[in-house]
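Trainee: Dropping a prediction and its sequence here:
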Amino acid sequence: MQVSTRNTLYAGGFVMLSALGNPSMAANGHYVPGVEGLKGSVVPPPGIYYRGYLVHYDIDALRDDQGTKLPDSNTGSVSALVNRFIWMTDKKILNADYGMEAIIPLQRTSLDFGIAGIDSTERGVGDVFVSPLVLGWHGQQWDAVAAAGIWLDTGEYSSTEPASIGKGFRTTMLTLGGTYYPDAAKSWSLSALSRYEIKSKQDETGITPGDSWLVEWGIGKQLDNGLELGVIGYNSWQLENSKGALAGKAEKHALGIEGSYFWPSLMLGLNAAYLNEYEVHNGPSGDMFRLTLTKVF
């Protein structure tokens, strides 16, 4: 393919700006869409819980603001073990179960973007998330959640290192979601989980990424043997342009499948999911593979 000098310069600039804070699975913020899936908006009852998310994201292309694949070979991968600790207390706020949580990600990012001459690999502890407010409501045929927390800029970041594990800025994340069970046996579930992210200024570059909003959703069916299967997806939008940057708004849409099973005797659950990003604007596109282990203490 023959590309004009002007387009090549634009594409190269786009790639560098897209790599700002690392071109992770998220559209332009911290939260990775698609990690919760079926019944993602259901808050567990009082107790202590651990969830381990093993996530692998294969980057197969970089795309511009029209969703067009950029020239050259632009591939990479992001692998992460995300450790989530949840404590739901026996306290009530607004008639909801009250709890708190923390997330500690361990991540490896490898990028090979030919269009920008990037060949970089980094690994380490990513940005940590803490939430002092998790609220869960439970009805006869529905569940709902509201939460607030902050992603801290604890991971290592450098503006000259595209594969930086950290993003170099903080993000306030607000959560709202619900799950509805159409049948009395709760074998069917319809769920949606939304996250709104408000970013701070990136000190090293002076850029303030634009606010973003995403929705994860799932339609699931639990079989008589306890296995739950379903269709999942996510839709993510950057709502405003980043201040101090030339790149346009990022956007991602994906569709996939998920299966899960819970062993009551072990108080242990396992989820497996695959998602394909069928439409992406201003960012990397690819496929996500996820395994989630849940342990109740």
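Mentor: That came in fine, so what should we check first?

Trainee: contacts, neighbours, all on C-alpha from now
Mentor: Noted.

Trainee: mind listing the helices for the chain?
Mentor: Ranges of helices within the chain are 5-18, based on DSSP state H.

Trainee: Can you give me the buried ones in the lengthiest strand in it?
Mentor: Ranked by residue count and defined by DSSP state E, the top strand of the chain is strand 74-93. Within strand 74-93, the residues that count as buried by 16 or more other C-alpha atoms under 10 Å are 74-88.

Trainee: helices or strands up against it?
Mentor: When contacts are defined as 3 or more C-alpha pairs under 8 Å, 6 or more residues apart in numbering; DSSP states H and E, strand 74-93 packs onto strand 47-63, strand 96-113.

Trainee: And here is the other one:
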Amino acid sequence: MSLALVTSGHALADGLFGSGHYSPGVSNVRDLSVPQEAGFIYEQYNIYYTADKLTNSSGETGFDTDYSVFAIAPSFVWTTDKELFGARYAFSFNPLLVNNESSGGDSSGVGDLFVQPLWLGWQEDNYDINFGAGVYIPTGNSDVTLDLWTTQLQTSGYYYLMDGAGALMFAATYEFHTESDSTDVKPGDHLSFEYGYSQYLTQQLEVGIRGYSQWQTESDDITDTHALVNERLNTSIGSQSQVHGIGLSVGYWINGNWNVTANAAKEYYSESRLEGETYSLNVTYSPKAVF
């Protein structure tokens, strides 16, 4: 995509390499907390993202585009009955299936694998604090992999109201990237903030509101060829990107084992990246009934 945009002479082709692995706003509001009960939980994230514009480094629409991606991300979580540093210990891994569609063609395949060997939760009656460390492994097909390693650190905090029926959430995620083997570009690290509120109206029905912001903390480390293109076409390929979005969620426990939650978020400002809308339909299965 980057090569096609540059060679076609677009003068506003900024930030084309600035993507990271972590997508804020996809998980459910309460998913960033270590489960309180020991055992296995399966969660499948079904994600659809669509964008109709690419913004430049000033936040203006560089040009209209037609891009969409559908992804299926199964999440396998094991919460142990062990404690580490006084916290409940859990671990997880997430494979990924991806299908991209754009004016330049379609691509699909197995995406990069996320493994989180360390996930800790310090839990009290009305709040909890969580910390996770994981890595994205470039195991994906050549058409859909970012072809780089990413180390991810994430912390989240929840404050519970009305005996847990309400939950106020804030989370921060930091990504450290290596150089991409296919592009020789090292993306700038990413910092994501997520916040939201979840409220159970009944034992089974949950509604929520959430928002997110994601920034690159530094510009991409681009090659001499890309730097020359910037100089000749007056572009800013590799500049720091950012995006901000807000959305709603509705979830329902079909019974004590199965939950379905729908999330929708609209991105209202971005720089040097695609700007669009994110939808996810997430299915959770817990062998141990939650009620």
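Mentor: Thanks, I have the structure now. What you are looking at is a predicted structure, and each value in this text was computed from that prediction instead of being measured.

Trainee: re the thing from before, wait, which of the helices and strands packed on strand 74-93 of the first structure is closest to K295 of the first structure?
Mentor: When these are ranked by proximity to K295 of the first structure, the top entry is strand 47-63, at 5.2 Å, counting by C-alpha to C-alpha.

Trainee: for the closest one, the distance to its chain's centre please.
Mentor: Distance of strand 47-63 of the first structure from the chain centroid (C-alpha atoms, centre = their mean, to the nearest Å) equals 7 Å.

Trainee: burial count for the nearest residue to D183 of the first structure once chain neighbours are set aside?
Mentor: Excluding the flanking residues, the one nearest D183 of the first structure by C-alpha to C-alpha, 6 or more residues apart in numbering is Q141, at 7.8 Å. Residue neighbour count, defined by other C-alpha atoms under 10 Å, stands at 14 for Q141 of the first structure.

Trainee: residue boundaries of the strands in the stretch 101-250 of the second structure?
Mentor: With strands called from DSSP state E, counting those that start in this stretch, the stretch 101-250 of the second structure shows them at 105-110, 113-123, 127-137, 150-161, 166-177, 190-200, 205-216, 242-253.

Trainee: Can you spell out which helices and strands pack onto the first one?
Mentor: Contact analysis of strand 105-110 of the second structure by 3+ C-alpha pairs under 8 Å, 6+ apart lists strand 97-102 as its packing neighbours.

Trainee: Which positions within the strand it packs on qualify as buried?
Mentor: Across strand 97-102 of the second structure, burial judged by 16+ other C-alpha under 10 Å covers L97, V98, N99, N100.

Trainee: Quick check: the aligned residue for the second one in the first structure?
Mentor: The equivalent of V98 of the second structure in the first structure is Q107 (alignment by TM-score structural alignment).

Trainee: Leaving out chain neighbours, which residue sits closest to that match?
Mentor: Excluding its sequence neighbours, the residue lying closest to Q107 of the first structure (C-alpha to C-alpha, 6+ apart) is A80, at 4.3 Å.

Trainee: now stretch 274-286 of the first structure: which residue numbers in the second structure?
Mentor: Under TM-score structural alignment, stretch 274-286 of the first structure corresponds to residues 264-276 of the second structure.

Trainee: What lies in contact with the matching stretch?
Mentor: 14-16, 18, 25, 49-60, 211, 239-249, 277-280 (C-alpha atoms under 8 Å, 6 or more residues apart in numbering).

Trainee: Selecting buried members of those residues in PyMOL, what would you type?
Mentor: Of the contacts of stretch 264-276 of the second structure, the buried ones can be selected in PyMOL as follows, counting by 16+ other C-alpha under 10 Å:
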select buried, resi 14+15+16+18+25+49+50+51+53+54+55+56+57+59+211+239+240+241+242+243+244+245+246+247+248+249+277+278+279+280
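
Trainee: any idea how far S280 of the second structure lies from A71 of the second structure?
Mentor: Between S280 of the second structure and A71 of the second structure the computed distance is 9 Å (C-alpha to C-alpha, to the nearest Å).

Trainee: residue contacts, whatever residue of the second structure lines up with L223 of the first structure?
Mentor: When the second structure is aligned by TM-score structural alignment, L223 of the first structure is paired with L201. With contacts defined as C-alpha under 8 Å, 6+ apart, the neighbours of L201 of the second structure are A165, V207.

Trainee: again, only using 10 Å
Mentor: Going by C-alpha atoms under 10 Å, 6 or more residues apart in numbering, L201 of the second structure touches A165, G166, V207.
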